[in-house]
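**Student:** structure for this input, please:
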Amino acid sequence: MEDHANLQQFKAEFFKALAHPMRIRILEVLCDGEKSVNELQTILGSEGSAVSQQLSVLRAKNLVNTVKEGTTVVYSLRDPLIKDLLAVARQIFDNHLVESISLLKGIRKS
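**Tutor:** A predicted model of the protein is given here:
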């Protein structure tokens, strides 16, 4: 029973790490390959402190790897399955969107 509790705790912590739009966006960007903090800031169009704060959470939850190259820190996904998880989340979103559009079309016809 303890294994189930440990697994549930891991999942809860894992999903907490995903519970911020910028962290999800960072992970989506890293799906395309490793990036430095400056590259992430540019892509996200966000200030350094906000990006660094979210990267810190992702590091603490072991969702990203870091490698120091001179004075630059480069981030990458720790587990390539994160890319699959984000793709499945997108599919679920698309399914909900299709259902909502169908529902709205049905309301219009009434």
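**Student:** okay, CA-based contacts and neighbour counts for the rest of this
**Tutor:** Fine.
**Student:** which residue ranges of the chain form helices?
**Tutor:** 2-17, 21-30, 37-44, 48-60, 81-109 (DSSP state H).
**Student:** what's the most buried one of those?
**Tutor:** Ranked by mean neighbour count, the helices of the chain are led by helix 21-30 with a mean of 18 (mean count of other C-alpha atoms under 10 Å).
**Student:** gap between that helix and the chain center?
**Tutor:** Mean C-alpha position of helix 21-30 versus that of the full chain (C-alpha atoms, centre = their mean, to the nearest Å) differs by 4 Å.
**Student:** and for comparison, fold this next one:
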Amino acid sequence: MSAPLYQLKADFFKTLGHPVRIRVLELLSQREHAVAEMLPEVGIEAAHLSQQLAVLRRANLVATRKEGSTVYYRLTSPQVAELLTVARTILSGVLAGQAELLQDLRATNPTLTTSPPGPS
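**Tutor:** Predicted structure coming up:
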């Protein structure tokens, strides 16, 4: 018996649920990259980046090609880039709504400050 579609979707989103993986997919949305090109952009050690790339490969979200000793990564589908764009749009709307709510709260209660209280 195969897993229900909602379980497969949940597993898919779990794969996306790591900031490094999202950053890698954002970079690959622009163009293919060699591992060495991605390292300074993601700010982690090479071994950790390799682990995250392996997760994305297993999920079939990225593919590789080798040129000499250099391995290049690319998205397997442009729809991955579209998904990231949709996520950005959703988050922008959520954050805009939160900013409006905060502005309304400040208008009704001027004692609210922009910074949280410090340690006691």
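**Student:** what's the TM between chain one and chain two?
**Tutor:** Scored by TM-score structural alignment, normalised by the length of structure 1, the superposition of the two chains gives a TM-score of 0.91; 108 aligned residues with a C-alpha RMSD of 1.5 Å.
**Student:** related to what we said a few turns ago, right, so of the helices of structure 1, which gets closest to Gly70 of structure 1?
**Tutor:** Gly70 of structure 1 sits nearest to helix 37-44 of all these, at 13.3 Å, using C-alpha to C-alpha.
**Student:** structure 2: matching residues for the closest one?
**Tutor:** Mapped onto structure 2 using TM-score structural alignment, helix 37-44 of structure 1 spans residues 35-42.
**Student:** over to stretch 94-105 of structure 1?
**Tutor:** Against structure 2, stretch 94-105 of structure 1 falls on residues 92-103 (TM-score structural alignment).
**Student:** with structure 1 overlaid, report how far that stretch is off on average.
**Tutor:** Aligned to structure 1 and superposed, stretch 92-103 of structure 2 gives a mean residue distance of 0.6 Å (mean C-alpha distance after the TM-score superposition for structure 1).
**Student:** now find how far off-centre that stretch is within its chain.
**Tutor:** The answer for stretch 92-103 of structure 2 is 21 Å, by C-alpha atoms, centre = their mean.
**Student:** ok, stretch 23-33 of structure 2 next?
**Tutor:** On C-alpha atoms, centre = their mean, the centre of stretch 23-33 of structure 2 falls 10 Å from that of its chain.
**Student:** stretch 6-15 of structure 1 too?
**Tutor:** When C-alpha coordinates are averaged (C-alpha atoms, centre = their mean), stretch 6-15 of structure 1 and its chain have centres 16 Å apart.
**Student:** swap in stretch 87-106 of structure 1?
**Tutor:** 20 Å.
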